[in-house]
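> Sequence plus predicted model, see below.
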Amino acid sequence: MSDIMTKNPRGTDPLARPGVLAHRRMPRWAPAGIAVAAIAVGTALGLALGLSSKIQWGLIALILFVLGTYVITAAVEDRRQAKDRVVTSAVWACFVVAVVPLYSLVETTIAKGAKMINGNFLSHSMAGVLSNDTGGGVYHAIIGTLEQVGLASLIAIPIGVFTAIYLVEYGRGKLAVAVTFFVDVMTGIPSIVAGLFILAFWILVLGFSYSGFAGSLALVILMIPVVVRSTEEMLKLVPNELREASLALGVPKWRTILKVVLPTALGGITTGVMLAVARIAGETAPILLLVFGNPMINNDPFHGTQSSLPFYIYEQYVLGTEQSYDRAWGAALVLIAFVMILNLVARGIARWKAPKTGR
């Protein structure tokens, strides 16, 4: 312990007090300084080794940052603090690794798609527009996405929430085990399998035509397990004391769930639902099989083919012209904005409906 902490002798420091233990600590700016040094050394090594990718430079800098943090902290403080700082540095490094591709994706989409966002692009369809023509719009795809995702949400959200309530509040025995098993299985179902199932059942067996509603049925299959699992986890976080207090006052169980359990978990449930909506909003395979695409506006999701934003992006990319690529990037930016707006609305609802806490 003598090399880690020393007792300040009287009179050696005018600010020191007798009997106070002093620890050697790195200054607060040390992590930032180590990070800057790691970036500089990583860049130098990348140039010296002839590495053309800046991603490789960044990975070298991250490794040097973690190693440098451990070595310097062990020399200045001790190994225990060095391990703590290494774990913290590793967390920051993983955060950077996760954020950089996301930032690159958003930045590229905005840079290539922003030039297409205007009133004409958002208010016109592709009727009569050839692949080499400029112009055209995404209005028909926006309508298709809103209707298909909306119908899927109207079906999947009640089923998913009620299933989660059953599993948490009432589920006992073999039925609950079977429901949990099938929910887990459905979580891993590929979207193309859901589309093939609806194609075989809804169109080939029952004889219905291709439509936006057929695509919504496939999206329901993909959405239900996400809603069930997220809602189930949020309901489990509600303290049992709240349920017991309500039941002790003579409140029926169904009313306890409705007035106590659900409002308490509403924020997490809403977030989980929005994650499920965001997932199905970008699905392409079921739409290719069931909705079939339509360059014109079709406001009726129950009759006739429709388009959607994911299908529109795929369709324009396949055309392979410079104009179609621009339209695809513009539609991708609209889709990202749609998902972001959904998440902002979900956060607003969760904050508005969150249980009020007193001091």
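Good, I have the coordinates. Numbers count the residues shown, from 1 in each chain.
> only C-alpha atoms for contact and neighbour calcs from this point on.
Will do.
> got the residue ranges for the strands in the stretch 251-359 of the chain?
Read by DSSP state E, counting those that start in this stretch, the stretch 251-359 of the chain holds no strands at all.
> Measure how buried the closest residue to residue 329 other than its chain neighbours is and give me the count.
Sequence neighbours aside, residue 113 is the residue nearest to residue 329 in space, at 4.5 Å (criterion: Cα to Cα, 6 or more residues apart in numbering). Neighbours of residue 113 under the rule other Cα atoms under 10 Å: 20.
> can you check residue 102 too?
12.
> so how far is residue 312 from the residue nearest to residue 329?
Residue 113 is 14 Å from residue 312, where distance means Cα to Cα, to the nearest Å.
> what residues are up against the residue nearest to residue 329?
Counting by Cα atoms under 8 Å, 6 or more residues apart in numbering, residue 113 touches 326, 327, 328, 329, 330, 331, 332, 333.
> picking that back up, okay, and the common contacts of residue 113 and residue 312?
328, 331.
> what residues does stretch 157-170 touch?
176, 180, 224, 225, 227, 228, 229, 231, 232, 235, 236, 273.
> gap between stretch 322-339 and the chain center?
19 Å (Cα atoms, centre = their mean, to the nearest Å).
> what do you get for stretch 37-49?
33 Å.
> and if you look at stretch 67-78?
With Cα atoms, centre = their mean, you get 36 Å for stretch 67-78.
> cool, and stretch 244-253?
Distance, centroid of stretch 244-253 to centroid of chain: 37 Å (Cα atoms, centre = their mean).
> how long is it from one end to the other?
End-to-end for stretch 244-253, by Cα to Cα: 10 Å.
> Enumerate the positions of the helix or strand where the residue nearest to residue 329 lies that are buried.
Following DSSP states H and E, one finds residue 113 within helix 79-113. The neighbour-count check on helix 79-113 (16 or more other Cα atoms under 10 Å) flags 82, 83, 85, 86, 89, 90, 93, 109, 110, 112, 113 as buried.
> what's the answer for stretch 277-287, then?
277, 278, 280, 281, 282, 283, 284, 285, 286, 287.
> neighbouring contacts of it?
With Cα under 8 Å, 6+ apart, stretch 277-287 has contacts from 145, 149, 153, 191-192, 194-196, 215, 218-219, 222-223, 293, 307-311, 314, 335, 339, 342.
> measure the residue nearest to residue 329 to residue 215 for me?
26 Å.
> what distance separates stretch 345-359 from the centre of its chain?
That offset, for stretch 345-359, works out to 20 Å (Cα atoms, centre = their mean).
> Residues contacting it, please?
263, 264, 266, 267, 268, 270, 271, 274.
> Next up, a structure to set beside the first:
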Amino acid sequence: MSTLSTVDESALPAARTNDDFGGKSGGRAFCDQAARVVMWVAFVVALIPLVWILGATLLKGGHMLLDIDWWTKSQSGITARREGGGAVHAIQGTLIQALVTALISVPIGVLTAVYLVEYGRGRLAKAVSFMVDILTGIPSIVAALFIYAMWVTTFGLQRLPIAVCLALTMLMIPTVVRSTEEMLKLVPNELREASYALGVPKWKTILRIVIPTSFSGIITGILLGLARVMGETAPLIILGPYTAVIATNLFDGLMPTLPTMIYQNYTENLQPAIDRTWGAALTLILIIFVLNIAGRLIGRFSKVKN
């Protein structure tokens, strides 16, 4: 008959506490909670100006957007003291200039980023990267004055909307280059190496693997660039002053935009004009918001499926 042996409990190792297994001590828990509070406070402080701006713009300009004339009529024949009219001329001008600017900037910016990430080596790549850094820090008025000096002073041409697009292109290209470059760097090298191992040429790997994988990020960068140039005012004032009528020809006369409409009506300092200022500002915010939503949808449905 077997007997159960007793175990000396004093010989067993002492029970480990939470601290031995990496649990939080009192001091670490306090630091963690303090960091959490600081982050939330910083978030709220950063959110206050955004909510304030959006709220003020909505309260002061929302009633303008509820009028059907705002979306169907221009300001032709409307004086600063007279209420009425719309912003269709400025909306069309803003969208046309943004589209043309994007058509010029996006191919140049994306191809430059592809070169820097996939091919760029040596002094040429460093020079290109350095020039992109310089363009990133150039103020909008400097870009406008450069195009004015080249377009008007040197070549003797008139101030035209296409010159505005050239100035905006200088501002959009560095944003597209840097954002696209960062997205391309996030693509795992294993994907490239697997493609090369199957005998796929480098250019086809970039076209079929690298760019589709980072497409959503590239779209986000393009929209950031568009959001910047659509809100610029200095190039528009210098190269394309405001007009109150509908104008869609980039190579003839002036072309109205929402930023110049805001500037023009604000300088009038009369209540009807001030109302149009807030309405144009809210319209510009809504356009940029719609573009961002569209970009997110495009990026979501264009991701490479596993």
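Perfect, thanks for sending it. Note that the structure is a prediction, hence the values are computed from the model and not measured.
> Please state their TM-score.
Here the superposed chains carry a TM-score of 0.91, computed using TM-score structural alignment, normalised by the length of structure 2; 288 aligned residues with a Cα RMSD of 1.6 Å.
> that older thread, name the nearest of the buried residues of stretch 277-287 of structure 1 relative to residue 185 of structure 1.
For these, the minimum distance to residue 185 of structure 1 (Cα to Cα) is 17.4 Å, reached by residue 280.
> Aligned counterpart of the closest one in structure 2, please.
Matched by TM-score structural alignment, residue 280 of structure 1 corresponds to residue 229 in structure 2.
> now swap in residue 148 of structure 1 and tell me
So, by TM-score structural alignment, residue 148 of structure 1 is matched to residue 97.
> residues contacting its match?
161, 162, 164, 165.
> would CSV of the contacts of stretch 345-359 of structure 1 with neighbour count and distance to residue 40 of structure 1 be doable?
Converted to CSV, the contacts of stretch 345-359 of structure 1 look like this (neighbours: other Cα atoms under 10 Å; distance: Cα to Cα, whole Å):
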residue, neighbour count, distance to residue 40 of structure 1
263, 16, 51
264, 22, 49
266, 21, 47
267, 21, 44
268, 21, 42
270, 23, 44
271, 23, 41
274, 22, 41
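> Of the contacts of residue 97 of structure 2 - the most surrounded one?
Result: residue 165 is most packed of those (other Cα under 10 Å), 28 neighbours.
> So that one sits against residue 100, correct?
Yes - with contact defined as Cα atoms under 8 Å, residue 165 of structure 2 counts as touching residue 100 (6.7 Å).
> what's the distance between the residue nearest the centre of structure 1 and residue 89 of structure 1?
In structure 1, the residue lying closest to the centroid (Cα atoms, centre = their mean) is residue 275, at 6.2 Å. Distance of residue 275 of structure 1 to residue 89 of structure 1, given as Cα to Cα: 29 Å.
> Could you do residue 262 of structure 1 as well?
Counting by Cα to Cα - residue 262 of structure 1 and residue 89 of structure 1 are separated by 39 Å.
> do residue 67 of structure 1 as well
Taken as Cα to Cα, the span from residue 67 of structure 1 to residue 89 of structure 1 is 9 Å.
> now what about the helix or strand just after the helix holding residue 113 of structure 1, what contacts it?
Next helix or strand after helix 79-113 of structure 1 toward the C-terminus (DSSP H and E): helix 119-123. Helix 119-123 of structure 1 is contacted by residues 135, 136, 137, 138, 139 when judged by Cα under 8 Å, 6+ apart.
> Would you mind finding the match for residue 28 of structure 2 in structure 1?
Aligning on TM-score structural alignment places residue 28 of structure 2 opposite residue 80 in structure 1.
> In contact with its match, which residues are there?
Contacts here follow Cα under 8 Å, 6+ apart; on that basis residue 80 of structure 1 touches residue 74.
> Helices of structure 2, start to end?
Using DSSP state H, the helices found in structure 2 span residues 26-65, 68-72, 88-114, 122-136, 140-148, 161-185, 189-197, 202-205, 211-213, 215-230, 234-239, 258-268, 271-301.
> how about TSV for these, with distance to residue 247 of structure 2 added?
Rendered in TSV, the data for those read as follows (distance: least, Cα to Cα, whole Å):
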stretch	distance to residue 247 of structure 2
helix 26-65	21
helix 68-72	14
helix 88-114	7
helix 122-136	30
helix 140-148	21
helix 161-185	10
helix 189-197	48
helix 202-205	42
helix 211-213	37
helix 215-230	17
helix 234-239	14
helix 258-268	13
helix 271-301	17
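> Could you identify which of those is most buried?
helix 161-185 (a mean of 24; mean count of other Cα atoms under 10 Å).
> corresponding residues in structure 1 for that one?
Under TM-score structural alignment, the match for helix 161-185 of structure 2 in structure 1 covers residues 212-236.
> again, but for stretch 126-137 of structure 2
Stretch 126-137 of structure 2 corresponds to residues 177-188 in structure 1, going by TM-score structural alignment.
> Out of the contacts of stretch 157-170 of structure 1, which comes closest to residue 300 of structure 1?
Nearest to residue 300 of structure 1 among the contacts of stretch 157-170 of structure 1 is residue 224, at 24.0 Å by Cα to Cα.
> and residue 330 of structure 1, what pairs with it in structure 2?
Residue 330 of structure 1 maps onto residue 279 in structure 2, by TM-score structural alignment.
> Kindly provide the distance from that match to residue 87 of structure 2.
9 Å.
> same thing with residue 32 of structure 2?
51 Å.
> again, but for residue 122 of structure 2
50 Å.
> Kindly report the same for residue 123 of structure 2.
Residue 123 of structure 2 is 49 Å from residue 87 of structure 2, by Cα to Cα.
> again, but for residue 97 of structure 2
Residue 97 of structure 2 is 16 Å from residue 87 of structure 2, by Cα to Cα.
> Could you do residue 181 of structure 2 as well?
In this view, residue 181 of structure 2 and residue 87 of structure 2 are 37 Å apart by Cα to Cα.
> ok, now residue 29 of structure 2?
56 Å.
> can you check residue 159 of structure 2 too?
22 Å.
> These two: which is more packed in?
The residue with more neighbours, out of residue 159 of structure 2 and residue 87, is residue 87; 28 against 20, by other Cα under 10 Å.
> Would you mind finding the match for the more buried one in structure 1?
Under TM-score structural alignment, residue 87 of structure 2 pairs with residue 138 in structure 1.
> go on, residue 241 of structure 2?
Under TM-score structural alignment, residue 241 of structure 2 pairs with residue 292 in structure 1.
> doesn't residue 308 make contact with its match?
No - between residue 292 of structure 1 and residue 308 there is no contact under Cα under 8 Å: 9.7 Å.
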